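Turn this into a model:
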Amino acid sequence: MHLHVANHPLIDHKVTVLRDASTPSPTFRLLVDELVTLLAYEATRNVRVVDHEVTTPLTVTMGTKIASPAPIIVPILRAGLGMLDGMTRLLPSAEVGFLGLKRDEETLKAITYANRLPEDLSGRQVFVLDPMLATGGSLIAAIEYVLERGATDVTCVCLLAAPEGIENVRKAVGDRADVSVVVACVDEKLNEVGYIVPGLGDAGDRLYGVV
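Next comes the predicted model:
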C-alpha cells in the first residue's frame, strides 16, 4: 500500500476550517467539495491515458485522452457522497458505483447495506471515496469488494486518517494489488470509541445533519 499525504497551504487552510465545530453544514459541504478537487489532482496523477490525435486551428498533433475502460469512482455511502462532485469535476469521464457501509459502534466493524458495483472490474482503475480513515474497517471492506471483482489498481481518497487505520489497511491489503491512499492530513490517534483525534467529528453528520 502506498500512502500520499497532500501538502499544500490551501489544503491545510480548508482542513482547519473543516475542523472548526462552528462551521455550518453548507460551508462544510462546500469546503469538502473544494478539498476533494485538490486531492483528486494528486489521486489521478497516474490515471491511464492513451495517445490521441487532435486537429488544432493550425495543424494536427498528438495529445492524450483517458484510456478505456473508463475509471470508476466508488463513494462509500453516506459521507462519501459529499466527495463525489469534487472528484467527478476533475474526472468527468469516469463511471460511478455506490457502496453502502456503516460502522457497528460496538464492534467497530463495517456492515454492508447497499452495493451498486459492476460484477467485473478487471482492467478498471478504481477510486474509492471515504472522508475518514479511522479504524479502516469501511475502507478495507470497500477495497476487498473491488479486489474480489477483479480490480488491481485502487486509489482511496480520504480527508483525514488515523495512524491506526493506515496500518490496518496496510496489513489487510498486503502486496495483493496496487493500492494507494491519498489524504489531506494524518491525525494524532483514535480515541477510545474509534474516532479520529483531533479530527472533525462525524463527517456524515456534519455534511448532512444528524439522522
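
drop to CA atoms for contacts and neighbour counts, all remaining ones
Noted.

which stretches of this protein form helices?
9-19, 25-43, 84-90, 137-148, 163-173, 203-208 (DSSP state H).

Can you list the neighbours in contact with the second one?
Outside helix 25-43, the residues within contact range by CA atoms under 8 Å, 6 or more residues apart in numbering are 6, 11, 14-15, 18, 82-87, 89-90, 155-157, 159, 182-184, 206-209.

about what we covered before: which one of the helices of the chain lies closest to residue 112?
helix 137-148 (8.4 Å; CA to CA).

angle of the closest one against helix 163-173?
Interaxial angle of helix 137-148 relative to helix 163-173 (axes from the mean of the first three to the mean of the last three CA atoms, to 10 degrees): 20 degrees.

List the neighbours of helix 137-148 that are in contact with it.
76, 99, 101-103, 108-110, 121, 126, 128, 130, 133, 154, 156, 165, 169, 172-173, 177.

how much distance is there from that helix to the middle of the chain?
Taking CA atoms, centre = their mean, to the nearest Å, the mean C-alpha location of helix 137-148 is offset from the chain mean by 12 Å.

Also stretch 175-184?
10 Å.

Second input sequence below; structure requested for side-by-side comparison:
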Amino acid sequence: MRLHVADHPLIAHKLTVLRDVTTPSPVFRQLTEELVTLLAYEATREIRTEQVEIDTPIARTTGVALAEPRPIVVPILRAGLGMLEGMTRLLPTAEVGFLGLQRNEETLQAFTYANRLPDSLSGRQCYVLDPMLATGGTLVAAIEYLFERGAQDVTAVCLLAAPEGLRLVQDSIGDRADVQIVTASVDERLNEKGYIIPGLGDAGDRLYGVVD
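Below is the predicted model:
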C-alpha cells in the first residue's frame, strides 16, 4: 500500500472550511466537489496513457490519450456520491460503478448491500471514492470486492484518513496488489465510536442531512 497526502494551500484551505461545524450543507457539498477535483489530480498521476497522432491547426504532432480499457470510478454509497462530480470533472470519459457498503455501528464491520460493477475489472484502473477512512473496514471490504472481480490497480480517494484505518488497509491488503491511498490529511486518531478526531463529523449527514 502507498500513501499520498496532498500538500497544497488550496487543499488545506478547503479542508479547514469543511471541518467547520458552522459550514452549511450546500457549501459543504460544493467544497467537497472542489477538494475532490484537486485530490483527483494527484490520484491520477499514474493513469495509463497511449501515444496518438493528431493534426493541430498548424502541423501534425504526437500527443497522449487515456489508454483502453477506460478507468472506472467507484463511489461507496451514500457519502461517496458527494465526491463523484468532483472526480468525473477531471475524468469525464471514465466509467462509473457503484458499491453499497454500510458499517455496523456496534461491531464497526462493513457489509455489502448493493453493487453496480462490471463482472470483470481485469486490467482496469479503479478509483474508489470514500470521504472518511476511519476504521478502514469499509475500504478494505470495497478493495477486496474489486479484487474478486479481477482488479489489481486500486486508488482510494479520501478526504480524511485515520492512522488506525491506514494500518488496517496495510495489514489486510499488504503487497497483493497495487493499492494507493490519496487523502487531504491523516488526522490524529479515532474516538471510542470510531469517528476521526478532529475529523469533520459524519460526511454523509453533512452532505445530505440526517436520515432517521
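
TM-score of the superposition?
For this chain pair, the superposition-based TM-score is 0.99 by TM-score structural alignment, normalised by the length of structure 1; 211 aligned residues with a CA RMSD of 0.4 Å.

who's sitting farthest from the centroid in structure 2?
Farthest-out residue of structure 2 from its mean C-alpha position, per CA atoms, centre = their mean: residue 58, at 39.9 Å.

How much space separates the residue lying closest to residue 79 of structure 2 once chain neighbours are set aside from residue 71 of structure 2?
Leaving aside its sequence neighbours, residue 79 of structure 2 sits nearest to residue 204 (CA to CA, 6 or more residues apart in numbering; 4.4 Å). Using CA to CA, to the nearest Å, residue 204 of structure 2 is found at 25 Å from residue 71 of structure 2.

Comparing the two, which residue is more hemmed in?
residue 71 (21 against 18; other CA atoms under 10 Å).

ok, that one to residue 135 of structure 2 distance?
In terms of CA to CA, residue 71 of structure 2 sits 27 Å off from residue 135 of structure 2.

just residue 151 of structure 2 next, same as before
Distance from residue 151 of structure 2 to residue 135 of structure 2, by CA to CA: 23 Å.

Could you do residue 80 of structure 2 as well?
Taking CA to CA, one finds residue 80 of structure 2 at 16 Å from residue 135 of structure 2.

So which of those two has more stuff around it?
residue 135 (27 against 23).

ok, for the more buried one, nearest residue in space, not its chain neighbours?
Residue 135 of structure 2 sits nearest to residue 165 (CA to CA, 6+ apart), 4.4 Å away.

do residue 209 of structure 2 as well
residue 25 is the one closest to residue 209 of structure 2 (CA to CA, 6+ apart), at 7.4 Å.

count of neighbours near the one you found?
15.

With residue 11 of structure 2 instead?
Count around residue 11 of structure 2 with other CA under 10 Å applied: 21.

Please determine how far the counterpart of it in structure 1 is located from residue 73 of structure 1.
Correspondence of residue 11 of structure 2 to structure 1, assessed by TM-score structural alignment: residue 11. According to CA to CA, residue 11 of structure 1 and residue 73 of structure 1 sit 22 Å apart.

got it, and residue 114 of structure 1?
In terms of CA to CA, residue 114 of structure 1 sits 15 Å off from residue 73 of structure 1.

who's more crowded, these two?
Higher neighbour count among residue 114 of structure 1 and residue 73: residue 73, with 24 against 13, using other CA under 10 Å.

Isn't that one up against residue 121?
No: contact criterion CA atoms under 8 Å: residue 73 of structure 1 and residue 121 do not qualify, at 11.6 Å.

Is it possible to get CSV of the helices of structure 1 that adds distance to residue 189 of structure 1?
Shown next, in CSV, are the helices of structure 1 (distance: least, CA to CA, whole Å):
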stretch, distance to residue 189 of structure 1
helix 9-19, 15
helix 25-43, 22
helix 84-90, 26
helix 137-148, 15
helix 163-173, 6
helix 203-208, 17
